[in-house]
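In: here you go, sequence then predicted model.
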Amino acid sequence: MSSLPIHDLTQLRAQCAELERERNELLREREVMNHSLELHERDRQLLAFEIHDGIVQDMSASVMLLDSAARQIQFETPAAKELYEQAVRTLRESGAEARRLIRGLIPVVLDEAGFVASLQKLVLRFQNDYGLQVAFQADVQLQHLAPAFEMIILRVVQEALNNVWRHSQCRQADVQVQQLGSELLVRIADQGLGFEPGDVKPTRYGLTGMQERARMLGGATQIVSHPGQGTKVEMQLPLARAVLDDPFAQRK
């Protein structure tokens, strides 16, 4: 039985120590990222509560006051009555829009069955609540990722579908999730109005948020759009970090 030379053993120990150091560094990064995401989700929920308990309630009260006033006064001209009715309609429409925004701020829920099941529920919600027809396809072997990855995937898909509903003037969208070697590809596309990315502020449509979320995970988000040609959002994430020390990641 032969043994390794001392210098080989020393080199092997150094390599193992370096791998362990890198692993611990990734774990620390994940802890920081998870904490940051938890704070972000909490802030979104607080904002949803503030909108509901503040702006939405004030709009509802204003409509009630206007209805009460209309029963006690006579409009001098049909035009005056039309202005009143227009004001009430605007308030009601704004209230409905605020409630839809609240639904978008409520924290997404991770399904125990995995992130694909969570995406299916999110897609179903957009179909039921917003009337979007969403074609969903998933070609993945991994059903579970690290919670931070699952949360960010859901948020990016949610933001992209919100944009389809609010800006594209299109009621159809495609959501695809593919596992390509060591990467996960998430694609959301529509055939709506489209826009020129260079002509809009990065903060509009949540573009900056989608890109920053992917960057937090070591990935990238690309937005491809042209006027009249629809919009495509593609997010690529490294799977090596997504499954690190996740005991559920290899389950099917």
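Out: Structure received.

In: going forward, measure contacts and count neighbours with C-alpha atoms only.
Out: Fine.

In: help me confirm that Y84 is found in a strand?
Out: No: counting by DSSP: H, G, I helix; E, B strand; the rest coil, Y84 is not part of a strand but helix.

In: quick one, longest helix in this protein?
Out: helix 6-50 (DSSP state H).

In: same for that one, what does it pack against?
Out: With contacts taken as 3 or more Cα pairs under 8 Å, 6 or more residues apart in numbering; DSSP states H and E, helix 6-50 sits against helix 78-105, helix 147-167.

In: go again using 10 Å as the cut-off
Out: helix 78-105, helix 147-167, helix 207-216, helix 239-242 (3 or more Cα pairs under 10 Å, 6 or more residues apart in numbering; DSSP states H and E).

In: most tightly packed of the ones you listed?
Out: Ranked by mean neighbour count, the helices and strands packed on helix 6-50 are led by helix 147-167 with a mean of 21 (mean count of other Cα atoms under 10 Å).

In: packing partners for that helix?
Out: Secondary elements touching helix 147-167 (3+ Cα pairs under 10 Å, 6+ apart): helix 6-50, helix 78-105, helix 115-130, strand 172-180, strand 183-190, helix 207-216, strand 231-238, helix 239-242.

In: need the next SSE after the longest helix of the chain, C-terminal direction.
Out: Next helix or strand after helix 6-50 toward the C-terminus (DSSP states H and E): helix 57-70.

In: that following helix to helix 78-105, inter-axis angle?
Out: Computed by axes from the mean of the first three to the mean of the last three Cα atoms, to 10 degrees, the angle separating helix 57-70 from helix 78-105 equals 160 degrees.

In: flag every buried residue along helix 57-70.
Out: Residues of helix 57-70 classed as buried by neighbour count (16 or more other Cα atoms under 10 Å): 59, 63.

In: what's that helix in contact with?
Out: Helix 57-70 is contacted from outside by 51-52, 55-56, 81, 84-85, 87-96, 98, using Cα atoms under 10 Å, 6 or more residues apart in numbering.

In: next one for the comparison:
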Amino acid sequence: MLKRLNSVRYAFIRSHFYGMFLTVLILMSVLLGLYVLREPSWLSQGAIFFFVGLFIVVSGLVSIYVGFQSSGGIKENLDGMTTMIRALAQGSYTAKIYLNTDDEFEHIAEELNELAGKLQSQVKSLQRMADEKSEFAKTAHKAATIEERQRLARDLHDAVSQQLFALTMMAQATERLFDQDPERAKAQLGEITTMSLQAQTEMRALLLHLRPVHLSGESLHEGIRTLIHELKEKCQIEFSVELDDTIDLSDGAEEHLFRIVQEALSNILRHAEASDVHISLKGMSDQVFLHIRDNGKGFHVNQDKKTSYGLKTMQERTDEIGGTFALRSKPGEGTYIDIRIPIQEAVVDE
């Protein structure tokens, strides 16, 4: 009820009543002044109150009628503009409003129509950009797939393929030496065993890269546990894992961290010759800490970091999600990787 009394129509009626009230005050002041100063015979106290009362009644009725009539057009124009704004809010940008009032309302209606046209153009632009982005994403995915295949092909050629060729040559030579020099043949068999184990480790590292980049609906800690479980079944490395299940990161950040863990484990399998690997993922305050260490042979960071594709990839992925990447290693002392990722607070729409 109070909301209805605050409408435009009742505001017009109230404004007429305010005018009537001021008119009554002025009229009473004039009549009382005449009565006091001149005291005409026709002007008595009863006549004054009768005239003023009659004026109030007639003016009140006229104010109500005129208020309703004069506010009808304004209310109709406002209702039309309200309907137009509601349509725009609901995404109907083709809606239009036309007023033939030749006043401010017509100007506002023209501005609303122009706004609707601009919103419609922006929606078309956004949809076109979304289509272009989708096509770009497909192209980028194809390019990334080709690049990854080329890298795997190079790795297979440079490492596994050459090792298998060497194994074949040594096996043929050992077969010829078996009857002539058994001791030498036995030593070569040991070398063949070592090389085959190295080739097997190299192949496992390459297969690790063939895992899906995406977590496929799993959380980060679930994906890491699954990855470690698979590696435990295939290699003789002891894994110790500490994962915080309560960490809440964006999907993009989780994908990057998962890929970083993959890359780190691949490097460990291929180069570290480690027997123990520790992975820790913890959330503290407004940051996530990822720590990976191994007890492998280590390397000179300043020399090997510049030429390591895997380390460069981990650094780039960390930078993409606003984190910091720290690497420590020395020959004979293993390798330590520390990554810090800031946790972005969710934006709540009001």
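Out: Received it, and whenever you're ready, just let me know what you need. Computed from a predicted model, the values in this text were never measured in an experiment.

In: about what we covered before: reformat the helices and strands packed on helix 147-167 of structure 1 into CSV and put distance to R155 of structure 1 next to each item.
Out: CSV is the format used below for these (distance: least, Cα to Cα, whole Å):
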stretch, distance to R155 of structure 1
helix 6-50, 10
helix 78-105, 9
helix 115-130, 10
strand 172-180, 13
strand 183-190, 12
helix 207-216, 8
strand 231-238, 12
helix 239-242, 16
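
In: for L257 of structure 2, give its distance to I292 of structure 2.
Out: Computed as Cα to Cα, to the nearest Å, the L257 of structure 2 to I292 of structure 2 distance reads 12 Å.

In: any residues in contact with both of those two?
Out: Shared contacts of L257 of structure 2 and I292, defined by Cα under 10 Å, 6+ apart, comprise 281, 339.

In: A173 of structure 1 pairs with which position in structure 2?
Out: When structure 2 is aligned by TM-score structural alignment, A173 of structure 1 is paired with V277.

In: nearest residue to its match in space, ignoring adjacent ones along the chain?
Out: Counting by Cα to Cα, 6 or more residues apart in numbering, V277 of structure 2 lies nearest to D294, which is 4.5 Å off, once chain neighbours are set aside.

In: hmm, that neighbour is touching S280, no?
Out: No: using Cα atoms under 10 Å, D294 of structure 2 is not in contact with S280; the gap is 12.0 Å.

In: those two: which is more packed in?
Out: For D294 of structure 2 versus S280, neighbours defined as other Cα atoms under 10 Å are more numerous around D294 (25 against 15).

In: to which residue of structure 1 is that one aligned?
Out: Checking TM-score structural alignment: D294 of structure 2 goes with D190.

In: and for A144 of structure 2?
Out: Under the alignment by TM-score structural alignment, A144 of structure 2 pairs with H40 in structure 1.

In: show me what contacts its match?
Out: Here H40 of structure 1 is in contact with 34, 46, 107 (Cα under 10 Å, 6+ apart).

In: ok, residues contacting stretch 123-131 of structure 2?
Out: When contacts are defined by Cα under 10 Å, 6+ apart, stretch 123-131 of structure 2 is touched by residues 91, 93, 117-122, 132-137.

In: among the residues you listed, who's most crowded?
Out: In the contacts of stretch 123-131 of structure 2, the most neighbours by other Cα under 10 Å go to Y93, 20 neighbours.

In: stretch 151-161 of structure 1 aligns to what range in structure 2?
Out: With TM-score structural alignment as the criterion, stretch 151-161 of structure 1 aligns to 255-265.

In: again, but for stretch 209-220 of structure 1
Out: Counting by TM-score structural alignment, stretch 209-220 of structure 1 falls onto residues 313-324 of structure 2.

In: ok now the matching stretch, how far from the chain's centre?
Out: Its chain's C-alpha centre and that of stretch 313-324 of structure 2 lie 17 Å apart, by Cα atoms, centre = their mean, to the nearest Å.

In: what's the answer for stretch 135-153 of structure 2, then?
Out: 24 Å.

In: got it, and stretch 201-219 of structure 2?
Out: Offset of stretch 201-219 of structure 2 from its chain centre (Cα atoms, centre = their mean): 25 Å.

In: next one: stretch 338-349 of structure 2
Out: A distance of 11 Å separates the centroid of the chain from that of stretch 338-349 of structure 2, by Cα atoms, centre = their mean.

In: stretch 104-118 of structure 1 now?
Out: Computed by Cα atoms, centre = their mean, the chain-centroid distance of stretch 104-118 of structure 1 equals 11 Å.

In: ditto for stretch 119-132 of structure 2
Out: Its chain's average C-alpha position is 19 Å from that of stretch 119-132 of structure 2, according to Cα atoms, centre = their mean.

In: ok, stretch 194-210 of structure 1 next?
Out: 15 Å.

In: what is the burial count for T10 of structure 1?
Out: If you count neighbours by other Cα under 10 Å, T10 of structure 1 ends up with 12.

In: check the one 3 residues further on too.
Out: A count of nearby residues for R13 of structure 1, using other Cα under 10 Å, gives 12.
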